[in-house]
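Undergrad: build the 3D model from these lines:
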Amino acid sequence: MTAATALQADHPQETHATAGKDVAIAMVGEEVHPVDPVVSARAVRKIDWFLIPAMTVGYGLVYYDKAILGSAVLFGMTTDLHLSIPDAHNPASVDTSRLSWATSLFYFGMLAGLYPMSYALQRFEVGRTLGVVVCIWALVCLLTAAVTSYQGLYVQRFFLGFIESIIPTGFMTIISGYYTQQEQSLRQSWWFSSTGWWTIIGGALNYGFAQITGGGLHRWQYIYLLAGALTFLFGLFCFAVPSSPVSAWFLTKEERFAAVERLRHGQTGIRCTQFKGAQLKEALLDIKIWLIAIMMASAYTVNGAVSGFGPLIVSTFGWSTLESIVFQFPLGGLCLIAILLTGWLGSRFPNIRIFMLIVCCLPVIAGCALIWKSEWSYHAAAPVVGYSITGTFGGVVSLIITIGMSNVAGHTKKSFTSATIFVAYCVGNIIGPQLIKSQTKPLHYPELWTGLIICYCITITAAVALYFVLRHENKKKESLNKTDEVERAKLAFQDLTDKENPYFRYQL
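TA: From the prediction side, this is the model:
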């Protein structure tokens, strides 16, 4: 490293020449610099240890915050807040549409917050933005315990979703700015594996809360107080998160330089704070982003139904409240294994991500069919087995995130893509609960299982279409026969999009 580049590494700053370009330009310039692989590996290891555990806890809290509604209804919330009422058309049955709306309104809030939060993360310093918003999230979560009516719960759920929308979009863009395309599969799967971890951890916590007797609060209120307190502690940590490897305070000067330079080859860029309308327009017209959105929306319908109504559905098979919570463990365990295994394989072997995604869809379809068509007798085993194997949906969603974020470049376009993926996630979560019609319980909720099977067939179809789109785009780029390594190095941190950069290659 020359004296000039060493000075840049210590004091990267935007100048007129670097305005509108990636923040990496101020540190490493437009030419390739050799870096010690030992230093590079050490930098990656430090980044892993700083980011991944925190992100796993952070997204775990997001998932737990959503999923505890399914357990809270078993602990008296349904009665206390009048979430279920006699069906006006059939007094012998119960109408749970209020619970469905309480579940869905969280995602309407998230829909409202995704694009504003993504814009804020691009324009402002990441750590301070995350820290302030997460502390507000903790306060909103704590206030759930003070809700006294279903209308109040509706309002609380909407604002909870709005605030929490910063986490998934933020995490996706952070990973895409710190790691290479090949590394992203494993790292995205690590933080998203919280879906499985916190299904198990949350189930264990809720099992403990089920033992509480007496006291001044209802059991479901204690759950939200714990979730809010844990979230506040995470919010304090968020203030220490750097915006990019360029400003990573936990790395030495040499490690920061290596952490940035090693990302040059992948052409995905790191971070640019300037909003670019041209990149937004390109994203809006990019078919692959909309195929990814279709896949996410259809795949996450399972979570909308399972996280909000899972314990309630399992209790239908004659299992007690405690037993219904325990049955979240195998579901969470399979979800965890599917996410981590597909993430590891995706980083180990190139161009198998779409294939793995399709394979992970098949057990979900089989599980839905098994629940629907098996006998719902007292302590029935078959529908519980079907419920458990739907856990492979975690691998499907994790791969959609990885495929989406590793195949776009340009910071405005990446921010739009991450928000769009989670807009689709919200759509799936909104649709899922609405497929549950309590009046059709004697028929095993046919609308739910038919709807979920159709959604996963749509996911597979969109995945196949995306494969051919990406393969076609790679062939077009290869036909240009671009081999100028000097130009390649120069373009890496110009904040070009994947379509603008002839050296960018899509990961299948």
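
Undergrad: drop to CA atoms for contacts and neighbour counts, all remaining ones
TA: Fine.

Undergrad: what is the burial count for His16?
TA: Around His16 there are 7 other residues, counting by other Cα atoms under 10 Å.

Undergrad: the one 10 residues further on too?
TA: Ala26 has 22 neighbouring residues, counting by other Cα under 10 Å.

Undergrad: max-length helix in this protein?
TA: Identified as the longest helix of the chain according to DSSP state H is helix 37-72.

Undergrad: I'd like to know which elements it is packed against.
TA: Under the contact definition 3 or more Cα pairs under 8 Å, 6 or more residues apart in numbering; DSSP states H and E, helix 37-72 sits against helix 166-178, helix 181-192, helix 194-209, helix 219-238, helix 253-261, helix 301-315.

Undergrad: quick one: that helix to chain centroid distance?
TA: When distances are taken as Cα atoms, centre = their mean, to the nearest Å, helix 37-72 is centred 11 Å away from the chain's centroid.

Undergrad: tell me the contacts of Ala293?
TA: 420-421, 423-425 (Cα atoms under 8 Å, 6 or more residues apart in numbering).

Undergrad: please generate a structure for the following sequence too, so the two can be compared:
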Amino acid sequence: MSSINTDEKLNVKTNVEEFDGEILLGTVISASGEETEVHGDLKHMDEALGFALQNDDFQYTEEEDRKVLRKLDFYLIPFISFLYSLFYIDKASNGFAAVMGIRTDMKMKGDQYSWTTSAFYLGYLAFQPIASLSLQKFPLSSTFSVYMFSWAVIICLQATNSSYPAFVFLRTLLGCSEASASVFTTLLTSQYFKKKEAFLRVSFWLATAGFGVFFGNMMAYGIAIRSDQFSIESWKILFIVVGLISFVTAIILYFHVSNTPSQAWFLNERERRIVVERIRENYQGFGNKVWKKHQFLEAMTDIRTYLFFIYAVAFNIPNSALSSFGSILLHTDLGYSSTDALLYGSPQGVVEFIGLPILAYCIQRFNLPRLLTCAILITICICFACLLAFGKDSHTKLAGYYLLGLMQVGPIGSFSYFASNVPGYTKKVTITSVYLVGYCVGSLVGPQTFRANDAPHYNPAKITIVACLAVSAACYYALWAICYYDNKKRDAKQAELGDKYVAPKNIEFSDLTSKENIYFRFTL
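TA: Sure, this is the predicted structure:
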């Protein structure tokens, strides 16, 4: 048994003792002011702790830090961003197929098309808890690559029949397979990047949904205008192409993205140690495979969890509605032909793809409060929704439709919050899952707001978009206020403790939640 060096003045153990596979990190002062000893089996701590123990007195330069960050950005962000754009294309391919003849070929009537979209989110909702738990319990990247392989196969299978019931069944299975995508990208971001870096990186991969809008629309347009050259329906060609791209990407993912930074093939041994040290300030490491009941209960009693749930429901009603019915709206309300609707839908993706990273960079560059700024930007997007809903001519409506792409700053704020502001791995997975359940509920409701009886202008659906964005903005204002005053309380406790306010060594990797750890601060 190794000796423990204890500071007599502060009565805080500053080294880690290992005995029969158990560790004692030291005495921790909780957010409520109570003192708690952090100890237990090594498996209950973060996976990064084992590497942190080898980094005693490890030093590195600012230049090395920048070099490692550049490597992470080069090897991870472009690939993960492309992967996330595929997630959007795969999901939205149903909307592209809608103006390529799938409704006619499958003899859909009334609101049957709406249910092909809702079926996706029913599968997503049902499988979401299982997907999240599996990503925690099993190797992260390897597990997700299996999910991605399965959804590639399912998309290809969508092109094998013209039966409406079979198609709805496959859409449900597709939702089950894709339920892991957002959880995976969030957990991966938290493994590699500092809290202050997460917002911009999340903006990169979320903004590529805009690339998905542009690329998907252009691909569908290119296939649609050549439909007479194919021996099968053009929408089937679309599903096959999208499925094969996803299939190849799943294979690359399995070999390219490691399960933890300590296994990253593109980093040498010293750089891997630097990654561990870089993420200390996050008070979270690589992850923990043990599901912890107390963290789950803490997440379920945190008001922020429910604000994110309400936000997710409200935001994704218009988000999914525009995703599924955007091309139809351009065709029936704004008067463009079926093929032109695909073409004119592309600029919204460009606005999102270019605009979101610029907004995120400005927020990080000028150190603006992220949650508050997101709330203000969503409020501005309400004006764009009003242009679409109440505009008098097609040009005004089209401008509103394009600028609504900027409302995706909301999910950037959400997922960067989960990546950097939720220490405690089980709590992180739980809050992310609750958010995604809200995402599913909103996405289920969204397509149903476009009722067949409201065609061709769908005015009730457009008014719903305005109202839901107002609720979304209100949730973000409340989240910012709660985190702001929580930080104030923690600062007051720090001032009260004075010299006793000293964090035990390696507490960053003890898998403590924000409630358990007074040393943690929310990034606003």
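
Undergrad: before we move on, the earlier item: now tabulate the contacts of Ala293 of the first structure in a markdown table and tack on secondary structure.
TA: Listed next are the contacts of Ala293 of the first structure as a markdown table, based on DSSP: H, G, I helix; E, B strand; the rest coil:
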| residue | secondary structure |
| --- | --- |
| Thr420 | helix |
| Ile421 | helix |
| Val423 | helix |
| Ala424 | helix |
| Tyr425 | helix |
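
Undergrad: identify the residue of the first structure aligned to Ser163 of the second structure.
TA: Under the alignment (TM-score structural alignment), Ser163 of the second structure maps onto Ser149 of the first structure.

Undergrad: number of residues surrounding that match?
TA: 13.

Undergrad: quick check, it in contact with Thr78.
TA: No - in this structure, Ser149 of the first structure sits apart from Thr78 without contact. The criterion is Cα atoms under 8 Å, and the distance is 10.1 Å.

Undergrad: and Leu83 of the first structure, which of the helices and strands packed on helix 37-72 of the first structure is closest to it?
TA: Nearest to Leu83 of the first structure among these is helix 301-315; the distance by Cα to Cα comes to 12.8 Å.

Undergrad: buried residues in whatever helix or strand comes next after the closest one?
TA: Tracing the chain C-terminally past helix 301-315 of the first structure and defining elements by DSSP states H and E, one meets helix 321-326 next. The neighbour-count check on helix 321-326 of the first structure (16 or more other Cα atoms under 10 Å) flags 321-322, 324-326 as buried.

Undergrad: ok, Pro86 of the first structure - how many residues close by?
TA: Neighbouring residues of Pro86 of the first structure were enumerated by other Cα under 10 Å; the total is 12.

Undergrad: which residue packs closest to it, ignoring adjacent ones?
TA: Distances taken as Cα to Cα, 6 or more residues apart in numbering put Val94 closest to Pro86 of the first structure, at 4.6 Å, once the chain neighbours are dropped.

Undergrad: could you measure that neighbour against Gly308 of the first structure, distance?
TA: 17 Å (Cα to Cα, to the nearest Å).

Undergrad: and Ile289 of the first structure, by the same measure?
TA: When Cα to Cα is the yardstick, Ile289 of the first structure and Gly308 of the first structure sit 28 Å from each other.

Undergrad: coming back round to it: I'd guessed the residue nearest to Pro86 of the first structure sits against Ser438; true?
TA: Yes - judged on Cα under 8 Å, Val94 of the first structure makes contact with Ser438 at a distance of 6.7 Å.

Undergrad: my read: Leu122 of the second structure touches Thr172, true?
TA: Yes - using Cα under 8 Å, Leu122 of the second structure and Thr172 qualify as a contacting pair, with a distance of 6.4 Å.

Undergrad: name the element the closest residue in space to Lys462 of the second structure that isn't next to it in sequence belongs to?
TA: Once flanking residues are discounted, Lys462 of the second structure sits nearest to Ala389: 5.0 Å by Cα to Cα, 6+ apart. Counting by DSSP H and E, the secondary-structure element that holds Ala389 of the second structure is helix 370-390.

Undergrad: that helix vs the first structure, mean deviation?
TA: By mean Cα distance after the TM-score superposition for the first structure, the fitted helix 370-390 of the second structure averages 2.3 Å away from its aligned residues in the first structure.

Undergrad: what's the longest helix of the first structure aligned against in the second structure?
TA: The counterpart of helix 37-72 of the first structure in the second structure, using TM-score structural alignment, spans residues 62-97.

Undergrad: now the end-to-end length of the matching stretch.
TA: With Cα to Cα as the measure, what separates the two termini of stretch 62-97 of the second structure is 50 Å.

Undergrad: quick check: buried residues in the helix or strand that the longest helix of the first structure is followed by?
TA: For helix 37-72 of the first structure, the following helix or strand on the C-terminal side (DSSP H and E) is helix 77-80. If you call a residue buried by 16+ other Cα under 10 Å, then helix 77-80 of the first structure has these buried ones: 77-78, 80.

Undergrad: how far apart are helix 77-80 of the first structure and its match in the second structure?
TA: Average distance between helix 77-80 of the first structure and its aligned residues in the second structure, after superposition and using mean Cα distance after the TM-score superposition for the first structure, equals 0.6 Å.

Undergrad: chain center to that helix: distance?
TA: Counting by Cα atoms, centre = their mean, helix 77-80 of the first structure is centred 30 Å from the centre of its parent chain.

Undergrad: helices or strands next to it in the packing?
TA: For helix 77-80 of the first structure, not one helix or strand is in contact under the criterion 3+ Cα pairs under 8 Å, 6+ apart.
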